[in-house]
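A.B. asks: Sequence first, then the predicted structure:
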Amino acid sequence: MPRAIRFHETGGPEVLRLEDVQVGAPGAGEARVRHTAIGVNFVDIYHRSGLYPLPLPSGVGVEGAGVVEAVGAGVTHVHAGDRVAYTGPPGSYSEVRLVPADRLVKLSDDIADRTAAAILTKGLTVHALVRRTHVVRAGETVLWHAAAGGVGLIAVQWLKALGATVIGTVGSDEKAEIARASGCDHVIVYTREDFPRRVRELTGGAGVPVVYDSVGKATFEGSLDCLSPLGLMVSFGNASGAVPPFDLAVLGRKGSLFLTRPSVFTYIARREDLERGAAALFEMLRTGKVKAQIGRTSPLEKAADAQRALSARETTGSVVLLP
């Protein structure tokens, strides 16, 4: 019987359990996928902790790669035997599962399973943020928090390919070296440096037109202070905790700023948007402009340990589970 990581109550990583599960034949619009690699993302932690509530008991994990075993009625774009990857509803921390087939993208021979599992959700996130939330142009200077993380390393490479100047923040000197190696023009160790002041110094006092912030509570207010007038604050994560309620008038006082809270799942809800984003990501991989960096692999049964390391921000690059 296939195994899967599930949780019956919200809480810390200890609530994750490895259980035997029954996986039946795919229904209409579904495919049954046997995983070969599984991506670990912060949204998995938000689901497990209850920050983003799910009906319980629940599976966990939104990203995986593997082989299609069977398809249900009406599915024509993938077939049994196809190598695929997806970002979709929770349940990817498993050996076998049913997936809505419209979430699957086929993998060509030059995209390895582990690469796809490590990069699809994060790469689609970067594509949405830098090509749609704010269309980054050559010559722009942007601030990206957590520049040595799984999303951050992809973003830095993508931004450099677009011709941007990248200021990245990290939490340690070790991570600073990793961010520089990926293309960061300036790296700020925000745990010991005043990052808003440093950003102002690097930009001659002007600030930046856009800040991408997945850290949340610890960096939110400082991020606003990094923006130029009419600048855009893109808050897309809560690694340090959720941003508390604040007075919207602050945005006016700090320069008529804009604020958005995007989710990649909204940006790829339509099949055509998913395909467009995946095609752009895979082209970046093929041309070498973006390289997947897997910082840690763990067996499926060690999913709790992988989440602990990610939430403690002890990892660099992507975290992948192997069923």
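C.D. replies: Noted; the coordinates are in hand.

A.B. asks: okay, CA-based contacts and neighbour counts for the rest of this
C.D. replies: Fine.

A.B. asks: I figured residue 45 hits residue 307, correct?
C.D. replies: Yes. With contacts counted by CA atoms under 8 Å, residue 45 reaches residue 307, the gap being 6.8 Å.

A.B. asks: residue ranges of the helices in the protein, please?
C.D. replies: Taking DSSP state H as the test, the helices found in the chain are 42-49, 113-128, 150-161, 173-181, 195-202, 220-224, 249-253, 264-267, 271-287, 303-311.

A.B. asks: which residue sits closest to residue 71, ignoring its sequence neighbours?
C.D. replies: Nearest residue to residue 71 in three dimensions, chain neighbours excluded: residue 31, at 4.2 Å (CA to CA, 6 or more residues apart in numbering).

A.B. asks: Quick check: the gap between the one you found and residue 105.
C.D. replies: Distance from residue 31 to residue 105, counting by CA to CA, to the nearest Å: 12 Å.

A.B. asks: more crowded one of these two?
C.D. replies: residue 31 (28 against 22; other CA atoms under 10 Å).

A.B. asks: how close does the residue nearest in space to the middle of the chain sit to residue 308?
C.D. replies: Note on the chain: the residue nearest the mean C-alpha position is residue 122, at 3.3 Å, using CA atoms, centre = their mean. Shown here: residue 122 relative to residue 308, a distance of 19 Å by CA to CA.

A.B. asks: want to compare, so here's the second one:
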Amino acid sequence: MNVIGTVSTEEKAAFARGNGADEIIFYRREDVVARARELTKGEGVGLVLDHVCGPEFTGYLGALGKWGTLLSYNAFAGLPEENLMAAMRDHLDICPAIRCFSFHIYDHDRDGRRALMRNVIDALSRNAIKPAISAVLKLDEVRQAHTLLEQGSALGKIIMTP
């Protein structure tokens, strides 16, 4: 499997490579879809993970390969403005899928949530997954946390402690 990361800076490119990205696309200066197609020799990708959404969301269908999935797990830039069904029908040659993920699927499934959390905690304990931590701040430093987020300078998670 080849992992393509999209980033805004050289620092974030190094971070992404250090966390397993095989290829990098600089989304502020490159056409993400065209570059993804180039990196896959025209085949397209199997999965696009999008946490931004917004007006560009449906355009990422063009990066998908056959049976590819475009997954939204947040909508920082709002919802797509384009008709999703119409956009998908423009790509019938690849049979694309769009999926939305929310952890709230487990709101009424206590056993499912606990099983998932046990698996995550087990993976953390075995170092099978190693979350990147950008900063550990006290709750009274919440302004600093927001500044890091707004600047886009956090490389990993920001942990707030009491």
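C.D. replies: Sure, I can see it. None of these values were measured; they are calculated from a predicted model.

A.B. asks: re the thing from before, any chance of the helices of structure 1 in TSV, with distance to residue 212 of structure 1 too?
C.D. replies: As requested, the helices of structure 1 are arranged in TSV below (distance: least, CA to CA, whole Å):
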stretch	distance to residue 212 of structure 1
helix 42-49	16
helix 113-128	10
helix 150-161	10
helix 173-181	15
helix 195-202	13
helix 220-224	9
helix 249-253	16
helix 264-267	14
helix 271-287	19
helix 303-311	19
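
A.B. asks: among those, which is nearest residue 5 of structure 1?
C.D. replies: Evaluated with CA to CA, the helices of structure 1 place helix 303-311 nearest to residue 5 of structure 1, the distance being 7.7 Å.

A.B. asks: in terms of contact count, name the helices or strands touching that closest one.
C.D. replies: helix 42-49, strand 318-322 (3 or more CA pairs under 8 Å, 6 or more residues apart in numbering; DSSP states H and E).

A.B. asks: Ok, which of these comes nearest residue 224 of structure 1?
C.D. replies: Using CA to CA, these put helix 42-49 closest to residue 224 of structure 1, at 22.8 Å.

A.B. asks: what number of residues lie near residue 248 of structure 1?
C.D. replies: Using other CA under 10 Å, residue 248 of structure 1 has 10 neighbouring residues.

A.B. asks: One more: the one 4 residues further on?
C.D. replies: A count of nearby residues for residue 252 of structure 1, using other CA under 10 Å, gives 13.

A.B. asks: With residue 19 of structure 2 instead?
C.D. replies: There are 13 residues near residue 19 of structure 2, going by other CA under 10 Å.

A.B. asks: and the counterpart of it in structure 1, what is it in contact with?
C.D. replies: The alignment partner of residue 19 of structure 2 in structure 1, by TM-score structural alignment, is residue 182. Counting by CA atoms under 8 Å, 6 or more residues apart in numbering, residue 182 of structure 1 makes contact with 153, 156, 157.

A.B. asks: and which of the residues you listed is nearest residue 211 of structure 1?
C.D. replies: Among these, and counting by CA to CA, the member closest to residue 211 of structure 1 is residue 156, at 12.9 Å.

A.B. asks: quick one, what contacts the closest one?
C.D. replies: Residue 156 of structure 1 touches 144, 147, 166, 179, 182, 183, 184, counting by CA under 8 Å, 6+ apart.

A.B. asks: Distance check, it against residue 167 of structure 1.
C.D. replies: Taking CA to CA, one finds residue 156 of structure 1 at 9 Å from residue 167 of structure 1.

A.B. asks: Kindly report the same for residue 254 of structure 1.
C.D. replies: In terms of CA to CA, residue 254 of structure 1 sits 21 Å off from residue 167 of structure 1.

A.B. asks: Kindly report the same for residue 202 of structure 1.
C.D. replies: Counting by CA to CA, the gap from residue 202 of structure 1 to residue 167 of structure 1 is 9 Å.

A.B. asks: thinking again about what came up before, between the helices of structure 1, which one is closest to residue 211 of structure 1.
C.D. replies: helix 220-224 (6.6 Å).

A.B. asks: Using the aligned residues only, give the average distance of the closest one to structure 2.
C.D. replies: Its aligned residues in structure 2 lie a mean 2.3 Å from helix 220-224 of structure 1 after superposition (mean CA distance after the TM-score superposition for structure 1).

A.B. asks: Need the contact partners of that helix.
C.D. replies: So helix 220-224 of structure 1 is contacted by 195, 196, 211, 213, 233, 235, 243, 251, 254 (CA under 8 Å, 6+ apart).

A.B. asks: Fine by me, we can end here.
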